[in-house]
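Q: sequence? don't have it. structure:
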């Protein structure tokens, strides 16, 4: 057997593993284009820790458009314009982190959805690499409307509370379809730290942040920044 033939033989198992990984990634994303995620890694880990689980899937048509506007205003104003990654936000986050102090993220709603649905909590480089791969796939296979629908349904909004429907009932005792602009802004305001802040009876910080979100929601509507979801 020649040297080149030996090398090809050694490479074959590696290529097989890589192909299997690619097919696994594609298959898992393709399935959830139509089928709601049953549970996420975070839900399972919290439940195993003894926490309750409130998770109610709802179609985007059964979620208030105000919540879509609120999360775009709060989390990702360029959601309809980017292809999964906001390079300007990432650059700003890297510069801020280099200066020290509080670590900032530059994750888009697409990246957060990839992380929430398919990956485990953490910040290691393997997870970040897989997050990038999944982000490309959901942008390609799902589109913006499905990405937003999944995001709103799996986001954590209180300890043991996942998704817009469970959050609306937990904090405001109503359906997600009936959320007012102010309530939607409060839910968006607590997204960065849903285990710390209260949307139902907010303190000064959440009230201030919700007010800024409400003001930004007007810009989202006026400038058509949610048109890829609500248009």
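A: Here it is on my side, so go on. Since the model is a prediction, treat every value here as computed from it, not as a measurement. Residues are numbered from 1 along each chain as shown.

Q: from here on, contacts and neighbour counts on C-alpha atoms
A: Fine.

Q: Okay, buried residues for stretch 43-63 please.
A: Of the residues in stretch 43-63, 43, 53-55, 57-58, 60, 63 count as buried by neighbour count, 16 or more other Cα atoms under 10 Å.

Q: take the one below as the second:
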């Protein structure tokens, strides 16, 4: 019995050391990758790869359109449109909008139509580092990576990466590819109405099409334009 207890104690110690080493390796590797992406463009995301696999499985033509552009070459209208549409507190929070999270949780609890409470920072962390399927593990990792990118990247870089990897349609990623595909112009030339229409499809870019706007999309577009007119520009836009 004593030998058995001693064996279990040593085994637990080994497992604890292994878990600690894994944790340290994860923290260091995630910090290193985040620092790298603070400098270089993000080449691919898990969503891009997932969509390619789905296309292959359904015997569809493989489609992946994306063109990385620096934030200086993206219209202020587009930046303001996604802030107005997705996260109006983006310039001020540190990755999380606790009020929106609380309201979304209450609506879900009351059985109302669920709306996400994720900020642009959280969406970017998920898009770049994680996967789409919801789970407590993913949400926990999302918190970690959100804090990392807020600390290491800052608001301007978060917005730059968000607008370069977001899905804007079937096989279309990033605002430059979307602008060229839907409006046949570079993203730096997007008007306020065009930017608002692109931002309007972001909750479900595979369902809604800016080339064939529904009444809902037009209403959403008009609402976003109105919000843009009432919002102050973030500091990084004033410095552009």
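A: Happy to help now that I have it. Keep in mind it's a predicted model, so treat the numbers as computed, not measured.

Q: okay, the buried residues of stretch 43-63 of the first structure in TSV with secondary structure and distance to residue 210 of the first structure next?
A: Listed next are the buried residues of stretch 43-63 of the first structure as TSV, based on DSSP: H, G, I helix; E, B strand; the rest coil; distance: Cα to Cα, whole Å:
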residue	secondary structure	distance to residue 210 of the first structure
43	helix	26
53	coil	26
54	strand	24
55	strand	24
57	coil	25
58	coil	24
60	helix	22
63	coil	19
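
Q: Which single one of these is nearest to residue 23 of the first structure?
A: Distance to residue 23 of the first structure, by Cα to Cα, is smallest for residue 43 among these, at 25.1 Å.

Q: need the strands for the second structure, in chain order.
A: For the second structure, the strands defined by DSSP state E occupy 65-66, 167-169, 172-173.

Q: Which of the ones you listed sits closest to residue 13 of the second structure?
A: Distance to residue 13 of the second structure, taken as Cα to Cα, is lowest for strand 167-169 among these, at 45.3 Å.

Q: before we move on, the earlier item: any idea which of the strands of the second structure is most buried?
A: The highest mean neighbour count among those, using mean count of other Cα atoms under 10 Å, belongs to strand 167-169: a mean of 25.

Q: Now do that one: which elements does it pack against?
A: With contacts taken as 3 or more Cα pairs under 8 Å, 6 or more residues apart in numbering; DSSP states H and E, strand 167-169 of the second structure sits against helix 175-183.

Q: matching residues in the first structure for the helix it packs on?
A: Counting by TM-score structural alignment, helix 175-183 of the second structure lines up with residues 164-172 of the first structure.

Q: Would you pull up how far the matching stretch lies from the middle of the chain?
A: Offset of stretch 164-172 of the first structure from its chain centre (Cα atoms, centre = their mean, to the nearest Å): 18 Å.

Q: Residue 20 of the second structure pairs with which position in the first structure?
A: Under the alignment (TM-score structural alignment), residue 20 of the second structure pairs with residue 15 of the first structure.

Q: From residue 229 of the first structure, how far out is that match?
A: 38 Å (Cα to Cα, to the nearest Å).

Q: what about these two, which has more around it?
A: More crowded of residue 15 of the first structure and residue 229, by other Cα atoms under 10 Å: residue 229, with 20 against 11.

Q: Which residue is the nearest non-sequential neighbour of the more buried one?
A: residue 145 (4.7 Å; Cα to Cα, 6 or more residues apart in numbering).

Q: try residue 162 of the first structure
A: Leaving aside its sequence neighbours, residue 162 of the first structure sits nearest to residue 156 (Cα to Cα, 6+ apart; 4.5 Å).

Q: Tell me where the longest helix sits in the second structure.
A: Longest helix in the second structure, counting residues (DSSP state H): helix 2-37.

Q: burial count for whatever residue of the first structure lines up with residue 128 of the second structure?
A: The alignment partner of residue 128 of the second structure in the first structure, by TM-score structural alignment, is residue 117. By other Cα under 10 Å, the residues close to residue 117 of the first structure number 23.

Q: in the first structure, what residues pair with stretch 147-160 of the second structure?
A: The aligned range for stretch 147-160 of the second structure in the first structure is 136-149, by TM-score structural alignment.

Q: The matching stretch: which residues count as buried?
A: Across stretch 136-149 of the first structure, burial judged by 16+ other Cα under 10 Å covers 136-139, 141-149.

Q: now stretch 110-126 of the first structure
A: 110-119.

Q: now residue 50 of the first structure: how far from residue 1 of the first structure?
A: Noted for residue 50 of the first structure: a distance of 59 Å to residue 1 of the first structure, by Cα to Cα.

Q: Same question for residue 200 of the first structure.
A: In terms of Cα to Cα, residue 200 of the first structure sits 72 Å off from residue 1 of the first structure.

Q: for residue 47 of the first structure, same thing?
A: Counting by Cα to Cα, the separation of residue 47 of the first structure from residue 1 of the first structure is 55 Å.

Q: Same question for residue 211 of the first structure.
A: Residue 211 of the first structure sits 72 Å away from residue 1 of the first structure, going by Cα to Cα.
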